[in-house]
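Asker: sharing a model that was predicted from the sequence below.
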Amino acid sequence: MATKESHTWLQNYPAEVLPSYSYSEEPLQHFLLRAAEEYPQKTAIHYMGKDLTYQEVYEYAVQFANVLKSLGVEKGDRVAVMLANTPQAVISYYGTLFAGGIVVQMNPLFVEREIEQHLVDSGAKVLVCLDMGYPRVQKIRDHTNLEHVLVTSIKDFLPFPKNKLYPLKQKKDMGMKIEVNYDRTTHNWKESVTKASKQREEVAIDPRKDLALIQYTGGTTGAPKGVMLTHYNLVVNTEQCVQWMYKTEKGRERILAALPFFHVYGMTTAMNLGVMHVAELVIVPRFDPKQVLKTIEKKKITMFPGAPTMYIALTNHEDIEKHDLTSIKACLSGAAPLPQEVQHSFERKTGGKLVEGYGLTETSPVAAANPIWEGGKLGSIGLPWPDTEMAVLNQEDGSLVDSGEVGEIAVRGPQVMQGYWNKEEETNAVFSGEWFKTGDMGYRDEEGFFYIVDRKKDMIIAGGFNVYPREVEEVLYEHEAILEAAVIGVPDPYRGETVKAFVVCKEGQELSDNELETFCRTKLAAYKIPRLFERREELPKTMVGKVLRRVLAEEEAEKSEHGNTGKASG
């Protein structure tokens, strides 16, 4: 399908980056073993004042693997890890791989229905969860295949006196003391791990065939789908990340881990990259802009993968000028489109480099990114990574379209998933040979840079014209009074759909509908201009800061059912 003409992106690669590499043919967990052998006393994790060396993290991971084996976990068994960003999350992840298991990442904020859904679909035998999540697990446990639950607590790796004070804070915040009844199938994570052997037993792994991870995605349109990623998929994508960030140095970086590890973006660009590059992972349990600014300055953070909402919050924080952020080398933005004005503002205020990348859970996740230090293009998602091909396909017949023409983005490369867990029909629907069809609409310019105009399912058809929400949002972000914006299509009896914009104004700022409409009229064709505006205090988001247009659309649908339509101003 690809042609020589479609590889024009290679001429825009930085001189330091090769078009192709030879990737490690070994299990992902071996990079933790390697780090412990080569840099045993190097700090691997900094967490709330507590430091763990690579030797310590490796030994804990081996001990956790031995705990799993003692509970009957064998090669290929699924182990669900439902943890916030903590040392236990890293240890449980790599320990599962050492045991030959397949990690099933789960959001610790899941409600009972979501927990049950993921556990039943994956067939997980063991679950690791926080004590505060244990009551939710208990309610649905009998409806799953779970044989054992390992329960840990935030306090387990806190330094003194925080570990003693935490239970009091937890009781105050939750209004109750959490009690866990340990028995033959419910185990104390910390006690089990510290008692286990540190002797590693090798499990034979075929990196190209054996799964390391089942990562769920696509819950917006029905049941979530489990993306099957092999050891090789994840190793390749992490090594591609290292090569793209060619100015970083092994053993000398400090990564701010604010993205959740249970999301594939944080897992690869923070946790796995950190281990492979022997960096210090500075774990931030919760993204608080003021605390993050202090952490970047105090810990001399050099790498900070994040989401646009994080950079928006930092650049608009009143304290940003008070902190020295010049240690930052590279920030890769993902999970959602990066508004150009946010990129300009962040680089101007910090001196760090911030570029937009692109990927999906199905691509481990990164498929493309702008060159970090030179040659990028604002508004673009950049160039396909080494050994990765991208194409733009005609929606009707799947043929390649010319540069500049909008179509569906397709990807093929060694980081592309094996398919969806137990969902052959859904897998076949998204593959055309080796090409994975992303569902994102975009185009390629003559120099090989790719641009996303929007998700196929988010496209608005107003009066017969296609309107892409991202384009309208980019314009709204240019207004100096707007902090955040989201655009959706709402039913319209005359136009079929019309454009509605939700805006969050900066503190102390106000905008009327007329002011917003006048501003948009100078920058957008008439059919793209929002006809409805609504002010919000905040927008609904995922854990990685991606704005949930789906939730806004559901709210509008509910209003429509009750006859509550018209020009809302919040």
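Answerer: Yep, that arrived.
Asker: CA atoms for contacts and neighbours, from now on please.
Answerer: Noted.
Asker: which ones are touching Leu229?
Answerer: Applying CA atoms under 8 Å, 6 or more residues apart in numbering to Leu229 gives the contacts 211-215, 362, 364, 416-418.
Asker: where does it land in three-state SS?
Answerer: At Leu229 the chain is in strand, as set by DSSP: H, G, I helix; E, B strand; the rest coil.
Asker: look up how far Phe261 lies from it.
Answerer: Applying CA to CA, to the nearest Å, one obtains 15 Å for the distance of Leu229 from Phe261.
Asker: same question for Glu25.
Answerer: From Glu25 over to Phe261 the distance is 24 Å, taken as CA to CA.
Asker: mind listing what the nearest residue to Lys198 once chain neighbours are set aside touches?
Answerer: Taking CA to CA, 6 or more residues apart in numbering as the measure, Lys198 lies nearest to Gln63, with 5.3 Å between them; neighbours along the chain are not counted. Under the criterion of CA under 8 Å, 6+ apart, the contact partners of Gln63 comprise 95, 193-194, 196-199.
Asker: so which of those residues are in helices?
Answerer: Using DSSP state H, 95, 193-194 are the members of these that sit in helices.
Asker: out of the residues you listed, which is most surrounded?
Answerer: Gly95 (27 neighbours; other CA atoms under 10 Å).
Asker: use this one as the comparison:
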Amino acid sequence: MVFHSQYPDLDIPQCNILTYLFGDGQNQPTTPLWIEAANPSHSLSVAQILSWVKRLGSGLDKLGVPKAAAIMVFSPNHLYVPVVYLAAAGSQRLFTGANPSYTANEVALQIKTIEASILLVHPSLLKTGLAAAKEAGLPFDRVFQFSSGENPLSEEGIRDWRSILPSHSEAQSWKWDDLYGKPSTETTAAINFSSGTTGLPKGTCITHYNLVSNASQSLYLRLVGSPFSVERPNPDERWLAFLPLYHAYSQLWTINIACKLRVRVYVMDKFELAPFLSYIERYKITALQAVPPVLVMLAKRPETSKYDLSSVNHILCGAAPLSQTLQQEVSTKLGCVIAMNPGTVDIDESGSIGHLTPNTEIKLIDDDGNEAIGEGARGELVVRGPQIMKEYWRNEQATRDCKDSEGWFWTGDVALHRGGKFWIVDRKKELIKVNGLQVAPAELEAVLLEHDGIADAAAVGIVVHGEEIPRAYVVLQPHAKGKVNEKDIQDFVAKRVAKHKKLAGGVKFVDEIPKLASGKIIRKVMKEWSKRDVKEVESRVKARL
């Protein structure tokens, strides 16, 4: 059974992302749009960012960087990351960003995989960036320092990125190809590397039409039922951007949608709780795009009570599963709407991921490969729509494994359909198999986070005596340390789940749950921990038996 959106199909333009955002480029607003949160005197207007985009587009042309070549950014967030994103994509080159926490080996792997032509490195990461460039064989004259301020020549002879740019006046004649029609569906704009939570990262190729579609759909859902529109947005809206700009979620909202809506965005270089809370109070932030770990902090960290967060009226949460309990807890505490939006469904306040977005279809495929139908249908979420990626970068097998010839994309998410809405149960590859029964780590994690002594948690399967059983790694709240033990946690969960979901593999207290900047738990690390702990757990299970 194919589920269709309840919303009317949108007339989504097929064009260059620059055409979608800036039209013909004339008469752009000059009021500050992207603002440095730590220093609001530093800002860029739409007109200014377009001028910088033209300068970089022209500079890359003069440098001889060919079309479809990758421009790679290795930097924390700052005001000029959107410039590179839009200039690289708009000039028919490729934008790709690397996690600033990567090691030199990890950066080198991405450089080699993407065959980067240019590497823009923040000065604080220059040592790592140069080591990566050397390992990947990228000449140092194609590596540039990249930050909000202009940088002097480094000891290694690395120039500032501004050195390749013509003046603002010289670049005003630079034009981009509108890519109307089919070219926009075929031309890759950005390559975002998958999180690598279960294996090596893969490059996800996103076309201009994908970007325009995703922005159009998200804007429709954000504005439907409100008195505002793209042409007449809410003048009082203010956002705080703290999600990493190498990630698609942040690119969509911080760059593309903010620019289209002309919403003021205060940009943080990275997430830190105290500054995050202070900026909300200082700038009277009205809306946030967040990930579940941030909501866990808002719900459970005592620091939140020290700041006035009453201006926040809407939080969009994506990138990882969010429990209904946590959703409701934060909503009640802050008095705001908490909405989920993974990109194929609309926002919802019931704990579900809601209805389908416009122009989108969904199927649920059960373990036997059949379409799950009717009320309570459960299976892998298979999606088709104009926002779905084109392919994995130079990885035909990986593309075939998740996308068929008819455009259906196999997400790996296990979903439940009920009452016309969808609930994400878990990731298919992450399910724990207990005596043939499936246990979703996210379900156990949601239960664990209901405990007022738990700050964060992750569940994973551990194979003991040839059988897989659930195990949890838990970060305690400061007030619970020394007062709550492992058995207390096991008993707490046991009262709330079926027998096969009990934490028979035990509980281990840790200082931190390993997560990506997007908020996703790094499942491959959890599996490594469980393998490491097998002997310890087996000895306990033996003694118990």
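Answerer: Structure's in. What do you need? Model, not experiment: these values are computed from the prediction.
Asker: re the thing from before, element containing the counterpart of the residue nearest to Lys198 of structure 1 in structure 2?
Answerer: If you follow Gln63 of structure 1 across to structure 2 using TM-score structural alignment, you land on Arg55. Element membership of Arg55 of structure 2 [criterion: DSSP states H and E] is helix 46-62.
Asker: mean per-residue distance, that helix versus structure 1.
Answerer: Helix 46-62 of structure 2, aligned to structure 1 and superposed, deviates on average by 1.4 Å (mean CA distance after the TM-score superposition for structure 1).
Asker: may I see the buried residues of that helix?
Answerer: 46-60 (16 or more other CA atoms under 10 Å).
Asker: so where do the helices sit in the stretch 351-500 of structure 1?
Answerer: Secondary structure of the stretch 351-500 of structure 1 by DSSP state H, counting those that start in this stretch: the helices cover 424-430, 469-477.
Asker: ditto for the stretch 201-350 of structure 2
Answerer: All helices of the stretch 201-350 of structure 2, identified by DSSP H, counting those that start in this stretch, fall at 208-223, 248-250, 258-261, 273-283, 292-300, 324-334.
Asker: can you say which of these is nearest to Val382 of structure 2?
Answerer: Proximity to Val382 of structure 2, assessed across those by CA to CA, is greatest for helix 208-223 (17.1 Å).
Asker: now which residue in structure 2 aligns to Thr230 of structure 1?
Answerer: Under TM-score structural alignment, Thr230 of structure 1 pairs with Thr207 in structure 2.
Asker: distance of its match relative to Phe95 of structure 2?
Answerer: 11 Å.
Asker: so which of the buried residues of helix 46-62 of structure 2 comes closest to Gly376 of structure 2?
Answerer: Gly376 of structure 2 has its nearest neighbour among the buried residues of helix 46-62 of structure 2 in Val46, at 46.8 Å by CA to CA.
Asker: show me what the closest one lines up with in structure 1.
Answerer: Residue correspondence to structure 1 (TM-score structural alignment): Val46 of structure 2 is matched to Tyr54.
Asker: between the buried residues of helix 46-62 of structure 2, which is closest to Gly25 of structure 2?
Answerer: Distance from Gly25 of structure 2 was checked for each of those by CA to CA. The minimum falls on Leu50, at 7.7 Å.
Asker: now Thr185 of structure 2: which helix or strand?
Answerer: Element membership for Thr185 of structure 2 (DSSP H and E) is helix 182-186.
Asker: that helix: what's the following helix or strand?
Answerer: As assigned by DSSP H and E, the chain's next helix or strand after helix 182-186 of structure 2 is strand 188-193.
Asker: where in structure 1 does that following strand fall?
Answerer: Strand 188-193 of structure 2 corresponds to residues 211-216 of structure 1 when matched by TM-score structural alignment.
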